[in-house]
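Colleague: Can you look at this prediction? I've put the sequence above it.
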Amino acid sequence: MPPTPKIKRPSSVTVEEFFRVNEKSLKLKLVGSDVGFARKISEPSVNRPGLALSGFFTYFAYKRVQVIGNSEHSFLEGLDPKLRAARFSQLCSWDIPCLVIARSHRIGDELIEIANSAGISVFQTNMMTMKFLNTATIKLEWAFAPNMLVHGCLVDVQGIGVLIQGDSGCGKSESVIGLLQRGGSLVADDAVRLRLVEDREVVGSAPDITRGMIEIRGLGILNVAAIFGVSAVRLSKRLDLIVELVRGAKTEDLERVSASADSHDIMGMKIGRVTLPVEPGRDVAGLIELAAINFKLRTFGYDSAVEFDQRLLKKMTDEQLG
């Protein structure tokens, strides 16, 4: 098994990264200056600054993205212009990352100018406030999730996320082609970005530059969607099983029959692992598919190795009893 790569744990995300990555999904539009793009979001959540606008700053979550929804906008509109400017200036005096105005509401140019003068960028979205809060929180948790970059190919095989690993030249990409011909979907080839989501599952995806692409020796870079159809590509997939391809002398140490299920630790999560020997003439893609199906059976409570042991024990018992 390749050595475990270093785990990255992001402590912050810049406002520019948050905007560029989520501009379309969160329907964000810059209505002020980009003066605050270098500011950092230090907590993977969002905050509605209603109490802060009323002058109460105790326990103010200033490290989060600040969202002005219906109630905050209505409160500001009901204030005297001078008091409104004073309260907004007080809010912007804190080191907040950025401001997002929900439901396509508009705030006065004077308030935008106050924010820009304080080095804070202002965005607008037409999303409902609660929908934006939920979606933005998910996006931020994804950005802040512990992650690592591993070498291998991640494929969706009958709903099972299979990470294929092995030495260079052992046939990983060729096996993926065989799985795609059997109806599988490619998530990532060669480099796989793994993220620990909510401390409960590991999700894999491809770097932007290689998404939907696969490299085959002798053929070069191939566009999977163009050859196999768009259904043959997935943006992300939960990691369920690791298949390590080995060849040569390494295959001599493999057990022919084993009732124990092997596993590998990925960022604190136990991931099932299968080691498959690679030899000329072996249908490696078919074996990987069988490994995925067998893993699925185990999740349903059926284990072929356990059943074999039970049969063997029964036969031995029957023979002893005559």
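Modeller: Okay, I see it. Numbers count the residues shown, from 1 in each chain.

Colleague: rest of the way, CA atoms for contacts and neighbours
Modeller: Noted.

Colleague: quick one, longest helix in this protein?
Modeller: helix 304-321 (DSSP state H).

Colleague: now that helix, how far from the centre of its chain.
Modeller: The chain centroid and the centroid of helix 304-321 are separated by 44 Å, computed with C-alpha atoms, centre = their mean, to the nearest Å.

Colleague: From the contact counts, what lies against that helix?
Modeller: Taking 3 or more C-alpha pairs under 8 Å, 6 or more residues apart in numbering; DSSP states H and E as contact, there are no helices or strands that helix 304-321 lies on.

Colleague: what's in contact with it?
Modeller: Applying C-alpha atoms under 8 Å, 6 or more residues apart in numbering, the external contacts of helix 304-321 come out as 257-259.

Colleague: export the residues you listed to JSON lines and tack on secondary structure?
Modeller: What follows is these, written out as JSON lines (DSSP: H, G, I helix; E, B strand; the rest coil):
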{"residue": "Val257", "secondary structure": "coil"}
{"residue": "Ser258", "secondary structure": "coil"}
{"residue": "Ala259", "secondary structure": "coil"}
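
Colleague: Can you tell me which of these is closest to Thr210?
Modeller: When those are compared for distance to Thr210 (C-alpha to C-alpha), Ser258 wins out at 37.1 Å.

Colleague: and that closest one, how many residues sit next to it?
Modeller: Residue crowding around Ser258 was assessed by other C-alpha atoms under 10 Å; the count is 11.

Colleague: alright, now check it against this:
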Amino acid sequence: MAKVRTKDIIEKFNLELISGEEGVNRPITVSDISRPGIEMAGYFTYYPAERLQLLGKTEISFFNQLDVEQKQIRMEKLCTDITPAIVVSREMEVPQELIEASERESVPVLRSDMKTTRLSSRLTNYLESKLAPTTAVHGVLVDIYGVGVLIIGKSGVGKSETALELVKRGHRLVADDCVEIRQEDQDTLIGNAPGLIEHLLEIRGLGIINVMTLFGAGAVRNFKRITLVINLETWDQTKHYDRLGLEEEKMKIIDTQITKLTVPVRPGRNLAVIIEVAAMNYRLKKMGINAAEQFSNRLTGAIEDTTLEDHDETY
């Protein structure tokens, strides 16, 4: 099923439908926008017909200089069976040749009152958001001091209970149980809850609770960028856990590498406080303050000083 169709951008940007109404259900499969200036000049060898075509002042003014036969040929080639739409900006007059060709091929011709550059930018941002690669992860997403923390782990390890404690401490729930993630940029992951379970939290023994109803609108967010992953796992005495924080593990989600911390779960550990501190410590690292590295450097300096003293005493 297509994520975006031509009719979606008509409604989103309040575009005027000029012709080609039969094609308003055409799918838009790429976020790139094409300004077919070189095609207007007659070069169609690498014409990206699957993109939205945007005609601005430059393209229309050049087109008006062509003779009648060239105008018809150019517009017939511009309107293909896979072209989702042709958009004319600045509320300019749509060439009659384009209207006729679009009606024959059922290519929607749309018009906007926005300037070309601004329209192109807004269309690209909208399509990149809608057509971004997506996945779903079993876990809980919480906004902690502005850090999007994805809490993962096996079922029953205490993810939802920890999220509830974090909400009580003033942080904001984004999603529980299932987190829908889309990659909007090379290193940008945005998480949100499926509409069916938005603002809901499942606590074993209590059932489903509505976080917004219980704690207010300030306790929830609709979406949040994910920058840190916390993996909760049952304490394993045979496993080595990082005690200094010098080792940085990564988790790949779609095509993005995210910092991952593994927190062992055992009775008596306050997971909410640990995760809260992990988020604050992550922010400090991004600001250039790394407590683990500072301790390591301090320890190295102390060892070197001791070695020098022993060397001096020997001689």
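Modeller: Received it, and whenever you're ready, just let me know what you need. Just so it is clear, the structure is predicted and the values come from calculations on it, not from any experiment.

Colleague: Got a TM-score for the pair?
Modeller: Superposed pair, TM-score by TM-score structural alignment, normalised by the length of structure 2: 0.79. Supporting alignment: 306 aligned residues with a C-alpha RMSD of 3.5 Å.

Colleague: can you tell me what part of structure 2 the lengthiest strand in structure 1 aligns to?
Modeller: The longest strand of structure 1 (DSSP state E) is strand 269-277. Taking TM-score structural alignment as the measure, structure 2 aligns residues 256-264 with strand 269-277 of structure 1.

Colleague: once aligned to structure 1, how far is the matching stretch on average?
Modeller: Following the fit onto structure 1, the mean deviation recorded for stretch 256-264 of structure 2 is 2.0 Å by mean C-alpha distance after the TM-score superposition for structure 1.

Colleague: Can you list the buried residues in that stretch?
Modeller: Neighbour-count burial for stretch 256-264 of structure 2 flags 257-258, 260-264 (criterion: 16 or more other C-alpha atoms under 10 Å).

Colleague: and what of stretch 161-179 of structure 1?
Modeller: 161-166, 170-179.

Colleague: Let me know the closest of the residues you listed to Ile214 of structure 1.
Modeller: The nearest one, if we look at those relative to Ile214 of structure 1 and count by C-alpha to C-alpha, is Ser173, at 7.1 Å.

Colleague: The residue nearest to the spatial centre of structure 2: what's its closest spatial neighbour, skipping adjacent residues?
Modeller: In structure 2, the residue lying closest to the centroid (C-alpha atoms, centre = their mean) is Glu184, at 3.2 Å. Closest residue to Glu184 of structure 2 apart from its sequence neighbours, by C-alpha to C-alpha, 6 or more residues apart in numbering: Ala132 at 5.4 Å.

Colleague: Would you agree that neighbour is in contact with Arg182?
Modeller: Yes: if you go by C-alpha atoms under 8 Å, Ala132 of structure 2 and Arg182 touch, sitting 5.9 Å apart.

Colleague: In terms of neighbours, single out the busier of those two.
Modeller: Between Ala132 of structure 2 and Arg182, counting by other C-alpha under 10 Å, Arg182 is the more crowded of the two (22 against 17).

Colleague: aligned partner of the more buried one in structure 1?
Modeller: Alignment note (TM-score structural alignment): Arg182 of structure 2 maps to Arg195 of structure 1.

Colleague: Now do the contacts for its match.
Modeller: Residues near Arg195 of structure 1 by C-alpha under 8 Å, 6+ apart: 142, 145-148, 202-204.

Colleague: Export the residues you listed as a markdown table, with columns for distance to Trp94 of structure 1 and secondary structure.
Modeller: Output for the contacts of Arg195 of structure 1, formatted as a markdown table (distance: C-alpha to C-alpha, whole Å; DSSP: H, G, I helix; E, B strand; the rest coil):
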| residue | distance to Trp94 of structure 1 | secondary structure |
| --- | --- | --- |
| Trp142 | 26 | helix |
| Ala145 | 26 | coil |
| Pro146 | 28 | coil |
| Asn147 | 31 | strand |
| Met148 | 34 | strand |
| Val202 | 36 | strand |
| Val203 | 36 | strand |
| Gly204 | 37 | strand |
